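Peer 1: Mind looking at a prediction? Sequence and model below.
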Amino acid sequence: MAFERETLQSLLDRTYSNYMSLLKPLDKTPRYNLMKVLAYTEGGDVHQLLGDLSFLSGQIFPDTASGEYLRAHWSDRVPPLYASAATGKAIQSGVPGSSVPKGLVYSSESGKRYYTSRSYTIGETGSAEVWVTAEESGTESNLDAGSRLSVVSALTAGLDSSAKVSESGIAGGVDSETDEEYLARVQTALRNTTRYGKPGDFSAWAADSSSEVTKAFEIPNFGVFGSLLIQCIHGNQIDGIEQVHDLAKIQSYIEQYAPCVIFTVATPELVEIKPSIHLFEGEDTVSNRNLVLQRLKVYLNAKAEPGCTITQATLQSAITDGVTISKAMLSLPGGEVSTTVLQYPVLGEVSWS
């Protein structure tokens, strides 16, 4: 709901219609209570005004403001993060010496379009790596390595009508942050009004740099020079974790605000946790299996970080409650999963027995 003031004429027409519908002066035998009609009409108008005032009073505070008003009030202190387009390399084949023109348009099997921003020349091997950018922003334009692309613009002589995505894939496309994600950053800024490089400041700067960064971890004393390592991830354990691709953008953003500190921005290798779970007779149902998966994801979302150790004992205690799931047997290869500061644990395939 957005507040919008009605014109005077609109208010007059609406009030007149209210009176006419309640008084019914054109009826042959009109029967009405004049005071009741007046009360109904004026009460409706006051109710409308109080509703508008209630809505506007909620826009004063960040945690009750709607997305439009939240950004209007706080964008000068916490700039909103918007969607970005995916980029990557495609392998275009053709006759050696043929030209791949600027603005050549490709289409994926899902219908997403990509274009080249400069011209290329097919090499002696009969192919060339060309940089392409997604026409639309968002995660749906990301493509895995080996995906097929078709040329949909005018085809230049000597070029094949299709290409494939290179080994690095087409990545970096992210959706704009949600109202909840923006509110979380606003609340972080309100709780931490001064940033000068203290613990937590670098991860906050990383989250402010790009909508691709959902969460960042600070690892001090990394490497031979004892620099600060900032590990960035996209997503969460419940909906899915992805690596971050545009690390140069994040590095550049932090350098604008951070003091003279040696730091490195990276994205961790994702290490899958593959537990084997046995639910006892009477409790091994589809709903309970889904509940177990949900509890594992919630636990990892709260506890997982680069360089942590996840043991089968902690996971087993996380999925049992003594009521719905009274007992369960959970095992991990080796009894635990240990990660380095360059790795981040995520839930992989779960086997049931």
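Peer 2: Structure's in. What do you need? Numbers count the residues shown, from 1 in each chain.

Peer 1: For the rest of this, base every contact and every neighbour count on C-alpha atoms.
Peer 2: Will do.

Peer 1: Confirm that residue 73 sits in a strand.
Peer 2: No: Residue 73 is assigned helix when assessed by DSSP: H, G, I helix; E, B strand; the rest coil, not a strand.

Peer 1: burial of it, as a residue count?
Peer 2: Here the number of neighbours of residue 73 (other Cα atoms under 10 Å) works out to 15.

Peer 1: Name the single longest strand found in the protein.
Peer 2: strand 159-171 (DSSP state E).

Peer 1: What strand or helix carries residue 318?
Peer 2: helix 312-319 (DSSP states H and E).

Peer 1: for the helix or strand residue 56 falls within, packing partners?
Peer 2: Using DSSP H and E, residue 56 falls within helix 34-58. Judged by 3 or more Cα pairs under 8 Å, 6 or more residues apart in numbering; DSSP states H and E, helix 34-58 is in contact with helix 8-23.

Peer 1: If you count contacts, what does the longest strand of the chain end up packed against?
Peer 2: Strand 159-171 packs on strand 85-94, strand 148-151, going by 3+ Cα pairs under 8 Å, 6+ apart.

Peer 1: what comes up buried for the longest one?
Peer 2: The neighbour-count criterion (16 or more other Cα atoms under 10 Å) identifies 85-94 as the buried residues of strand 85-94.

Peer 1: let's bring in a second model and compare:
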Amino acid sequence: MAMLAILMPVMIAVAAFMINIVYMELTRTELQISLDVATRAAGRTLAVTGDQQQAVIAAEQMLNANTYANQTLALSETEIVFGVSTRHSEMERYNFGPGNHPNAVKVETNGTHLVPLLFPSMGVPIQPRPMKTAIATKVELDIALVIDRSGSMAYSASEQADGSGPDAADDDWAFGDPVPPHSRWLDTVTAVDTFLSVMEQSHHDEMVTLTTYASKATVDVDLTHDYNSIRAALDHHSNHFSGGGTNTGEGITKGSAAVRKKNLARPWAAKVMVVMSDGLSTTGTEPVSAARMAAEAHVMVYTVTFSNEADTTTMQEVADAGAGKHYHANDSAQLNQVFEDIARGLPTLITF
């Protein structure tokens, strides 16, 4: 009994110490989650808007919504730094540092927030100040644009491609001539130009390749930083619009190969494909299977359907198989907005 009386306080002290250790590890984990969520929100807002103040507001909202140790981490108890994250090999980690054109945001605790332990440690009240850091980076991207140039693209979004000829075409118009005005194709060219303009304004390093498809698919432009070459390739099709069937699957397959082309694709860059279609896949490779193969090669597939004739069901399945997202547009204004939204919403990562 005497020994038990002596050891009991020791056992209680050891138990309290172990409970405190477990509690602090839980607190650190909750803090890291809170910072990760806040940093991801700030990074996404920065990527979409380019506005650092809005990014700070987004971080504060997430800090308020995600408590740790039953407390809320105030913005004043963190430091938010905008900078540049870079790497030059898939074997490297991202390096964060200062820069005039930020592509990353770092949120870290500044050591002013106190977390009381559950039990005094050996009778001494201790209040740890956990320190954690999270960095969100708009990653470098290699992007494949895969654009439908089948015969139905010569029609306007509001008319049915029934083979009678586009309403805006001259009486003697034929495939091979310049595409008629108000066509789905020209609406798409404008939307792609909007996409490329957002890329040009971006502080990040994106390379883009262009594949177009009708009965067959062709890689018109290999991965490049020269976006004007993509515009020129689209203009060439506008001036000599051949039409044909709709081989969406082959477009996806060739687009996936183009964005991963040896000696051009960057191993450390994320791979993204944007596939646009205005109708049904009528020939060639099955598109969902092609998207699944692209995803297995680590290419994320976004899909865009345009006009009321588009097969939204299949293209949603393509996006699902490619771990991406599907968008639909009924008219040129909506299509333009879709391409802008995709350009501004491309992936960000927690990099530290």
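Peer 2: That came through, no problem. Treat the numbers as computed from the prediction; the structure is a model and nothing was measured.

Peer 1: TM-score them against each other, please.
Peer 2: Here the superposed chains carry a TM-score of 0.21, computed using TM-score structural alignment, normalised by the length of the second structure; 128 aligned residues with a Cα RMSD of 6.8 Å.

Peer 1: Now the element after the longest strand of the first structure, going C-ward?
Peer 2: helix 179-191.

Peer 1: Verify the stated contact: residue 271 of the second structure with residue 207.
Peer 2: No: in this structure residue 271 of the second structure lies outside contact range of residue 207 using Cα atoms under 8 Å: 9.9 Å.

Peer 1: between these two, what contacts are shared?
Peer 2: 141-143 (Cα atoms under 8 Å, 6 or more residues apart in numbering).

Peer 1: Make a PyMOL selection of the buried ones in the residues you listed.
Peer 2: Command for PyMOL that selects the buried part of these, burial taken from 16+ other Cα under 10 Å:
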select buried, resi 141+142+143
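
Peer 1: List just the nearest of the shared contacts of residue 271 and residue 207 of the second structure to residue 36 of the second structure.
Peer 2: Closest approach to residue 36 of the second structure among those (Cα to Cα): residue 141, at 21.8 Å.

Peer 1: so which pair among the buried residues of strand 85-94 of the first structure is furthest apart in space?
Peer 2: 85 and 94 (27.2 Å).

Peer 1: before we move on, back to that, just put the buried residues of strand 85-94 of the first structure in CSV and tack on distance to residue 291 of the first structure.
Peer 2: Shown next, in CSV, are the buried residues of strand 85-94 of the first structure (distance: Cα to Cα, whole Å):
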residue, distance to residue 291 of the first structure
85, 36
86, 35
87, 38
88, 38
89, 41
90, 42
91, 44
92, 47
93, 49
94, 53
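
Peer 1: mind listing the strands in the stretch 201-350 of the first structure by residue range?
Peer 2: 215-222, 227-236, 240-243, 263-266, 269-273, 276-279, 309-311, 328-331, 336-338, 343-347 (DSSP state E, counting those that start in this stretch).

Peer 1: tell me the most buried of the ones you listed?
Peer 2: Burial of the strands of the stretch 201-350 of the first structure is given as mean neighbour count (mean count of other Cα atoms under 10 Å); strand 343-347 ranks first at a mean of 22.

Peer 1: And it, what does it pack against?
Peer 2: strand 269-273, helix 286-303.

Peer 1: picking up where we left off before, got the buried residues for the helix holding residue 56 of the first structure?
Peer 2: 37, 41, 52, 55.

Peer 1: Any idea how many residues pack against the closest residue to residue 332 of the second structure other than its chain neighbours?
Peer 2: What sits nearest to residue 332 of the second structure in space, not counting adjacent residues and going by Cα to Cα, 6 or more residues apart in numbering, is residue 187, at 5.5 Å. The tally of other residues near residue 187 of the second structure (other Cα under 10 Å) stands at 21.

Peer 1: Residue 187 of the second structure touches residue 329, doesn't it?
Peer 2: No: in this structure, residue 187 of the second structure is not within contact of residue 329 by Cα under 8 Å, at 11.0 Å.

Peer 1: Now for the two: what residues contact both?
Peer 2: residue 335.
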